[in-house]
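Asks: Sharing a model prediction with you, sequence too.
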Amino acid sequence: MTVPLIPSRPESLPEVHRSVRVPNAGGFLRKLLAFVGPGYLVAVGYMDPGNWATALAGGSAFGYTLLSIALLSSLMAILLQALCARVGIATGRDLAQLCRERFPAPVAYPLWLLAELAICATDLAELIGTAIALQLLFGIPLLFGVMLTALDAFLILWLQNKGIRWLEALIFGFIALIFGCFAIQIALADPDWGAVLRGYIPAASIVMNETQLYIAMGILGATVMPHNLYLHTALVQSRDYGRDLDGKREAIRFSSIDSTVALSLALLVNSAILITASAVFNTAGRTEVAEIQEAYQLLSPLVGTGAAATLFAVALLLCGINATVTATLSGQIVMEGFLRFRLPPVLRRLITRLVAIIPAVLVTWFYGTSGTAQLLILSQVILSLQLPFAVVPLMLFAGDKGRLGTLTAPRWQLALGWASAALIIGLNAKVILDLIIQE
């Protein structure tokens, strides 16, 4: 098969590039609605099955304590995604394209491999989560469900052919349903709201326990997610905004509002998972609940109604399907941006899923359902370890006055962004050091 090459300066996501019209006239709300959408596609990644595993493990084991990590991670994500919107709009390039153009090959190609690893780790969590949801709702064996998830490539192709607005509308609808499911679950769980609010305040002992740190890094990786940084820099270019300075400033403003609101909603969903786990399992003394299947089985007797378990499984299925969209788009952006060649979306999706299916099948075959939680959490820790290799390039481009000119990020954003990068690198180093010491 001949691989179709891409021009030296291609458009990012050419199928949807500048496909959404932005009105020249009209009020604030009308213009904002034209930019609403990319933020929700990005937010989907922050509520995928990997988040479920880390939130369930953290909530059942440590109560509401790790809510502070979820909040801190979300604030980092909001800041970094605002910088992604700025870089994508100001340069007209996505993060992968910028890395290819600005870094030498010995740097760019390892960054590509690490980005692909992050996408595969994300895909691993999605396929396991979707397979578990199919098992819980329809009784489909887990191993068969893992194989069945490969078929979602055709769903993605159909959605892409319908256009970016159709894709955004479907994703938004799914997010609304997920939010509704958890709103009902929290009402049924009846948590201690005073303890919930205190959980958002960082505790001094948060990193003194190695298990807490490991799960906290999983939450961080599941929330910020390196591939979403590549994704957002491309998605913001689907809007046909003015290419002059004022048009770009307006686009940065509205895109930042879009992503901030969407990620705030994602924080509520992530918090809801952890709050439910804490209120139902930790309060009842079930501090070892980490498997999604075990959580599903315990919800009904502990909450007192079967509806809680059903809503739990429905929300999980929607999260798995939702996150599949962003993984597919991210894979396309990373491959085309770094390597400058394009594969058909279905083929690209099947390759990514095949890489993720192999470890999932092996774990399912040898350990059954008992190994899925460890694999899900590990996949999110891998994402955390990959984060610096996306965040540091993003920060370099966000502060590049030669490239962005007057659109360079404000000093306070750069200061907070670099502080976030330093914190992520430091925590990753601590996790690696702990693992070495344990060996």
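Replies: Structure's in. What do you need? Numbering: from 1, shown residues only.
Asks: use CA for all of it now, contacts and neighbours both
Replies: Will do.
Asks: Need the residue closest to the centroid of the protein.
Replies: Residue closest to the average C-alpha location in the chain (Cα atoms, centre = their mean): residue 45, at 2.5 Å.
Asks: so what's it up against?
Replies: For residue 45, the contact set (Cα atoms under 8 Å, 6 or more residues apart in numbering) comprises 222-223, 225, 228, 322-323, 326.
Asks: swap in residue 420?
Replies: By Cα under 8 Å, 6+ apart, residue 420 lies in contact with residue 76.
Asks: Tell me the buried residues in the helix or strand containing it?
Replies: Here residue 420 is covered by helix 411-438, with elements defined by DSSP states H and E. By 16 or more other Cα atoms under 10 Å, the buried positions in helix 411-438 come out as 413-414, 417-418, 420-421, 424-425, 427-428, 430-431.
Asks: Show the residue spans covered by the helices in the stretch 101-250 of the chain.
Replies: 105-138, 142-148, 152-162, 164-189, 193-199, 210-224, 226-235, 245-277 (DSSP state H, counting those that start in this stretch).
Asks: Which strands and helices lie in contact with the third one?
Replies: Helix 152-162 sits against helix 164-189, helix 306-339, helix 345-367, with contacts defined as 3 or more Cα pairs under 8 Å, 6 or more residues apart in numbering; DSSP states H and E.
Asks: winner for burial among those?
Replies: Scoring the helices and strands packed on helix 152-162 by mean neighbour count under mean count of other Cα atoms under 10 Å gives helix 306-339 as the most buried, with a mean of 23.
Asks: and it, how far out from the chain's middle?
Replies: For helix 306-339, the separation from the chain centroid amounts to 9 Å (computed by Cα atoms, centre = their mean, to the nearest Å).
Asks: can you state the direction angle for it and helix 164-189?
Replies: Comparing the axes of helix 306-339 and helix 164-189 via axes from the mean of the first three to the mean of the last three Cα atoms, to 10 degrees yields an angle of 140 degrees.
Asks: So which of the helices of the stretch 101-250 of the chain is nearest residue 88?
Replies: Distances from residue 88 to each of the helices of the stretch 101-250 of the chain were compared using Cα to Cα; the shortest belongs to helix 226-235, at 4.3 Å.
Asks: Okay, one more to line up with it:
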Amino acid sequence: MRGAKVSTTDPVATARPIPRAPWRASLALLGPAFVASIAYVDPGNVAANLTAGARYGYLLVWVLVLANAMAMLVQYQSAKLGIVTGRTLPELLAERMRPRARVLYWLQAEIVALATDLAEVVGGAIALGLLFRVPLPLGAMIVGGVSMALLAVQDHRTQQRFEAAIIGLLAVITIGFLAGLVVSPLSPPGIASGLVPHFGGPDTVLLAASMLGATVMPHAIYVHSALSRDRHRADPHTHVPPTAVARLLRGTRADVLIALGLAGLVNIGMLLLAASTLRGRQGTDTIEGAHSSIVEALGPLVGTAFAIGLLASGLASTAVGSYAGSTIMQGLLRRRVPVVVRRLVTLVPSVALLALGFDPTMSLVVSQVVLSFGIPFALVPLVRLASSRELVGAFAMSPWVKAAAWTSAGLVIVLNLALVWLTFSSGV
């Protein structure tokens, strides 16, 4: 398949509209986007959302709404690439690079994947400490062990089991993070005002950049193309009729809208909970401090539900992160490493940092800064490939969608560069 391109005379490239498939058929296509959506409710997002709500109330609700809309657009394009071409985003990039460039590209992607994994393992370890007073290094090893068990059930033949396990954890995350809203007094006027784009000073601009920039995760972009390809095209070399491709893409759009919509509600719910419960309280600049304030304000039951949601977030996100890292390595280096083995190897840095006493909150901050550098390397190629008629034929982005995609990519990149500069200039 090296260097293969889709001709404009290929049936896939000349697809025409077809009658909609029954809703049950579309329902059966759901799954891959739910796995990718875990990246949007990982411990890094928890920290950012709680900070925004605790410091500025409902002010930045609009940022999460905008970020979620952008995430839907980006994730659908990644899934589309996998379905239409039968190849993952890393594989498509490898076909267009010289060997040395492929290795260098893989190195930056690998560093970003490791940084993301660090935040996810640390978040799970913090949750175990909150629930059972488990020391952070031991908690990290437990999180790694459970994630290896999750990954052990995943392969091309059993992907739906993996998806079911991740969806189950997503349900726990949703309940755990939103349970407090049942007893927390929300302000409808405050929420309405937060939907109007505005800032409250330089600090809110920095925080908004962090929230928006951290939403579009590079590893989620890479992995969604693999998840959709593996689920819907077990043999990527087999020709898929255009009617089947169109049906798969309709199901994928529903998958993305539902999964990312749910993730967006969880994120917004966390900010609302922090705005109504943590506003003005001291010590909410860490996850542990925020949890303590939630317990104090809403009771131990809600605090326990929150900690369980955080644990589920760490477990699910680190499993998905390891899957993404394996996808990146296989696509760019053309070397397949068992994903469970990779999980074991990449766990070492997280455990080592925590064992050495590295501050867990600082780990989350540093990981987000490192992640920022990898976003352009994933977003720019994605938009170029997904809009190429030579590659995806009639399924290329329309001019309006292409403009929205480039605008989203440019906004995320600029805000992340600003975030990196402001982070370092402030002495972090």
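Replies: Great, that's in hand. A quick note: this is a predicted structure, and the numbers were derived from the prediction, not measured.
Asks: circling back: what's the closest of the contacts of residue 45 of the first structure to residue 81 of the first structure?
Replies: Closest to residue 81 of the first structure, out of all of those and judged by Cα to Cα, is residue 228, at 8.3 Å.
Asks: The closest one corresponds to which position in the second structure?
Replies: Using TM-score structural alignment as the criterion, residue 228 of the first structure maps onto residue 220 of the second structure.
Asks: check contacts around its match.
Replies: Going by Cα under 8 Å, 6+ apart, residue 220 of the second structure touches 36-37, 39, 75, 321, 324.
Asks: Kindly reformat those as a markdown table containing distance to residue 30 of the second structure.
Replies: Rendered in a markdown table, the data for the contacts of residue 220 of the second structure read as follows (distance: Cα to Cα, whole Å):
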| residue | distance to residue 30 of the second structure |
| --- | --- |
| 36 | 12 |
| 37 | 12 |
| 39 | 17 |
| 75 | 14 |
| 321 | 20 |
| 324 | 19 |
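Asks: Of all pairs in the residues you listed, which one is the farthest apart?
Replies: When Cα to Cα is used, the two most widely separated members of these are 75 and 321, lying 15.4 Å apart.
Asks: returning to that earlier point: the helix holding residue 420 of the first structure vs the second structure - mean distance after superposition?
Replies: When the second structure is superposed, helix 411-438 of the first structure averages 2.2 Å from its matched positions, counting by mean Cα distance after the TM-score superposition for the first structure.
Asks: If you tally nearby residues, what's the number for the counterpart of residue 25 of the second structure in the first structure?
Replies: Residue correspondence, TM-score structural alignment: residue 25 of the second structure in this structure matches residue 31 in the first structure. Other residues near residue 31 of the first structure come to 18 when the count uses other Cα atoms under 10 Å.
Asks: Give the next helix or strand downstream of the helix or strand hosting residue 31 of the first structure.
Replies: Using DSSP H and E, residue 31 of the first structure maps to helix 28-35. As assigned by DSSP H and E, the chain's next helix or strand after helix 28-35 of the first structure is helix 38-44.
Asks: residues in the second structure aligned with whichever helix or strand comes after that next one?
Replies: Downstream of helix 38-44 of the first structure, the next assigned helix or strand under DSSP H and E is helix 49-62. Aligned by TM-score structural alignment, helix 49-62 of the first structure falls on residues 43-56 of the second structure.
Asks: Give me the mean distance between the matching stretch and the first structure.
Replies: Between stretch 43-56 of the second structure and its aligned stretch in the first structure, the superposed structures give an average distance of 1.1 Å (mean Cα distance after the TM-score superposition for the first structure).
Asks: Identify each buried residue in stretch 123-139 of the second structure, please.
Replies: 123-131, 134, 136-139.
Asks: okay, those in JSON lines with distance to residue 182 of the second structure next?
Replies: Supplementary listing: these in JSON lines, determined by distance: Cα to Cα, whole Å:
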{"residue": "123", "distance to residue 182 of the second structure": "24"}
{"residue": "124", "distance to residue 182 of the second structure": "24"}
{"residue": "125", "distance to residue 182 of the second structure": "27"}
{"residue": "126", "distance to residue 182 of the second structure": "24"}
{"residue": "127", "distance to residue 182 of the second structure": "22"}
{"residue": "128", "distance to residue 182 of the second structure": "24"}
{"residue": "129", "distance to residue 182 of the second structure": "25"}
{"residue": "130", "distance to residue 182 of the second structure": "22"}
{"residue": "131", "distance to residue 182 of the second structure": "21"}
{"residue": "134", "distance to residue 182 of the second structure": "29"}
{"residue": "136", "distance to residue 182 of the second structure": "31"}
{"residue": "137", "distance to residue 182 of the second structure": "34"}
{"residue": "138", "distance to residue 182 of the second structure": "33"}
{"residue": "139", "distance to residue 182 of the second structure": "30"}
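Asks: Looking at the residues you listed, which one is closest to residue 264 of the second structure?
Replies: Once Cα to Cα is applied, the member of those that ends up nearest residue 264 of the second structure is residue 123, at 19.2 Å.
Asks: just checking, what residue in the first structure corresponds to the closest one?
Replies: Using TM-score structural alignment as the criterion, residue 123 of the second structure maps onto residue 129 of the first structure.
Asks: Please list all residues in contact with its match.
Replies: Contact criterion Cα under 8 Å, 6+ apart gives 49-50, 316-317, 320 as the residues in contact with residue 129 of the first structure.
Asks: and which of the residues you listed is nearest residue 354 of the first structure?
Replies: For residue 354 of the first structure, the closest of those turns out to be residue 320, at 16.4 Å, with distances computed as Cα to Cα.
Asks: any idea how far residue 156 of the first structure is from that closest one?
Replies: Residue 320 of the first structure is 13 Å from residue 156 of the first structure, where distance means Cα to Cα, to the nearest Å.
Asks: And for residue 169 of the first structure?
Replies: Using Cα to Cα, which is the criterion applied here, residue 169 of the first structure is 14 Å from residue 156 of the first structure.
Asks: that older thread, and of the contacts of residue 45 of the first structure, the nearest to residue 378 of the first structure?
Replies: Nearest to residue 378 of the first structure, judged by Cα to Cα, of these is residue 222 at 10.5 Å.
Asks: what about the closest one, how many neighbours?
Replies: A total of 33 residues lie near residue 222 of the first structure under the criterion other Cα under 10 Å.
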